[in-house]
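Enquirer: Sharing a model prediction with you, sequence too.
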Amino acid sequence: MNDSRERNYAGVFDNRLGFGARPALIVIDFLQGYTSPGAPLFAEGVVRAVDESVALIAAARVAGLPVIHTRVLFHASGLDGGLFARKVPVLRSLVPGEPLAEFDPRVAPQEDELVIVKNYASAFFGTSLAATLTAAGIDTAILIGCSTSGCIRATAIDAIQHGFRPIVPRECVGDRHDGPHEANLFDINAKYGDVVDKAEVLSYLAQRFAGDA
């Protein structure tokens, strides 16, 4: 990070929220469209994030955390995509029956895990996620998935606006380019949540829930 930028933010935008008492793991849009070479949405950064997320998802399951997955899925007409699908036409390919709209098998939901369908960037916008987390007594949203500059950022902002602590393990989110990826991690950490190493999340789960697993 640029030293002058760090000094500019220090003491103003660098507070830490920390983990709460009841976390959930939100796995955002780990779809084959982002991890299949040659696909229009393919991103090496997302492939790396999927690889890094396998162990974290397994640890969350062992700890008994709610693991909630999101996916983008549009009607074949594209009508429910609104201006978002007009701005990013490739999203129109994420329709029922399209293999690229399916989950990457390495991080696919288990049968008992909730899957939320969304049409826009934030996992909260137009979905039941906030109500679901509130009803379950969740106070912390651990966010993994893609993309860092799009759906992760939008979900982190909405999470804190809904009263949940956003935690973003840096290795477990990915984007198409390192520039927006790093810039958005910096900004999320500065203003909306805590960007931490995956090892810190794994340690937290192991210590906090050792007696509950």
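Expert: Received the coordinates, thanks.
Enquirer: going forward, measure contacts between C-alpha atoms and count neighbours the same way
Expert: OK.
Enquirer: how far away is R170 from G45?
Expert: 11 Å (CA to CA, to the nearest Å).
Enquirer: could you pull out the strands for this protein?
Expert: 23-28, 67-72, 115-118, 140-146, 165-169, 173-174, 194-196 (DSSP state E).
Enquirer: by how many degrees do the fourth one and strand 165-169 diverge?
Expert: On the basis of axes from the mean of the first three to the mean of the last three CA atoms, to 10 degrees, strand 140-146 is oriented at 40 degrees to strand 165-169.
Enquirer: Could you do the first one as well?
Expert: Between the axes of strand 23-28 and strand 165-169, defined by the same axes, to 10 degrees, the angle is 60 degrees.
Enquirer: chain center to stretch 157-172, what's the gap?
Expert: Averaging C-alpha positions (CA atoms, centre = their mean, to the nearest Å) puts stretch 157-172 8 Å from its chain's average.
Enquirer: now the end-to-end length of that stretch.
Expert: Per CA to CA, stretch 157-172 runs 18 Å from first to last residue.
Enquirer: Could you list the buried residues of it?
Expert: Within stretch 157-172, the residues that count as buried by 16 or more other CA atoms under 10 Å are 157-160, 164-172.
Enquirer: Rebuild those as TSV, extending it with distance to S4.
Expert: Output for the buried residues of stretch 157-172, formatted as TSV (distance: CA to CA, whole Å):
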residue	distance to S4
I157	25
D158	29
A159	29
I160	27
F164	31
R165	28
P166	26
I167	25
V168	24
P169	25
R170	22
E171	25
C172	27
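Enquirer: let's bring in a second model and compare:
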Amino acid sequence: MADDKRVDTADNYGGVFDGSMGFGAKPALILIDFVEAYFDPSCALYAGVEDALEKALELRDAARDAGLLIIYTNVSYTESMIEGGRFAQKVPPLKNFVAGHPMGAWPKGLEPTDDELVITKHYPSAFFGTSLASTLTANGNDSLIITGLSTSGCVRASCVDCSSHGFIPIIAEDAVGDRHEAPHKANLFDMQAKYADVLPTSAILDYLGGLKL
């Protein structure tokens, strides 16, 4: 049987996976896949994550005031969904993201402005097969404040790729959401341990309030 230290997860990770990176010199903000599918109870992808959207909108307002680059992602496929490959094969409800489907639309209040960037992706990570890394590099961003859906899916995949590309991932813990609390909490714990700084929206708002780019 494992000893008491191994049984307690925080103790097990403590002293090994407890680093912190900070905000970097020039962050950007990303809002991952906040689309109607996750807010409409009639959709198979419904996740009941309205609170996460509310917090993300608070961060977006602060990011606009601070002059940050603001990025949105969505998922879109042609009718055949061939671009989705094994991801679409594994998750049939992704058919809700065929171009023109109402479940792929922005929820009310989230609509990007003309000077904000929208990246359309086919797979979980906002970096995979997109120009995101190049855009951040060209714009001089060294860190990425991450909000969006879902914590265990596209948020986590984007977080890992963010770190792998050399950017600091900052996860707004109450501005990301999932359809179940268990994977939500487990992935927040693991991202904090290995890849990102996971912070409450309030702490990020405090930081943005003193930032002018």
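Expert: Nice, thanks for sending it over. Since the structure is predicted, the reported quantities are computational estimates derived from the model, not experimental observations.
Enquirer: follow-up on the earlier one: would you tell me which one of the strands of structure 1 is buried the most?
Expert: Among the strands of structure 1, ranked by average contacts under mean count of other CA atoms under 10 Å, first place goes to strand 173-174 (a mean of 28).
Enquirer: tell me what that one is packed against?
Expert: If contacts are counted by 3 or more CA pairs under 8 Å, 6 or more residues apart in numbering; DSSP states H and E, strand 173-174 of structure 1 sits against helix 44-63, strand 140-146.
Enquirer: Give me the contact list for the shortest one.
Expert: I take that to be strand 140-146 of structure 1. Applying CA atoms under 8 Å, 6 or more residues apart in numbering, the external contacts of strand 140-146 of structure 1 come out as 19-30, 46, 49-50, 53, 152, 156, 159, 164-169, 172-175.
Enquirer: Where in structure 2 does that strand align, residue-wise?
Expert: Aligning strand 140-146 of structure 1 against structure 2 (TM-score structural alignment) gives residues 143-149.
Enquirer: And that stretch against structure 1, how far off on average?
Expert: Superposing on structure 1 and averaging over aligned pairs (mean CA distance after the TM-score superposition for structure 1), stretch 143-149 of structure 2 comes out at 0.4 Å.
Enquirer: which residues of structure 1 fall in helices?
Expert: 3-9, 32-35, 44-63, 82-87, 129-135, 153-161, 178-191, 198-208 (DSSP state H).
Enquirer: Buried ones in the longest one, by neighbour count?
Expert: So the one you mean is helix 44-63 of structure 1. Buried residues in helix 44-63 of structure 1 (16+ other CA under 10 Å): 44-50, 52-53, 56-57, 59-61, 63.
Enquirer: on that earlier part again, any chance of the helices of structure 1 in CSV with distance to R71 of structure 1 as columns?
Expert: Listed next are these as CSV, based on distance: least, CA to CA, whole Å:
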stretch, distance to R71 of structure 1
helix 3-9, 34
helix 32-35, 11
helix 44-63, 14
helix 82-87, 15
helix 129-135, 13
helix 153-161, 13
helix 178-191, 20
helix 198-208, 22
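Enquirer: For D112 of structure 1, find the nearest of those.
Expert: With CA to CA as the criterion, D112 of structure 1 lies closest to helix 44-63 of those, at 11.0 Å.
Enquirer: what sits up against the closest one?
Expert: Residues contacting helix 44-63 of structure 1 (CA under 8 Å, 6+ apart): 25, 30, 34-35, 66-67, 106-107, 144-147, 171-178, 198, 202, 205-206, 209-210, 212-213.
Enquirer: Let's see that with 7 Å instead.
Expert: For helix 44-63 of structure 1, the surrounding residues in contact (CA atoms under 7 Å, 6 or more residues apart in numbering) are 34-35, 106-107, 146, 171-176, 202, 205, 209, 212-213.
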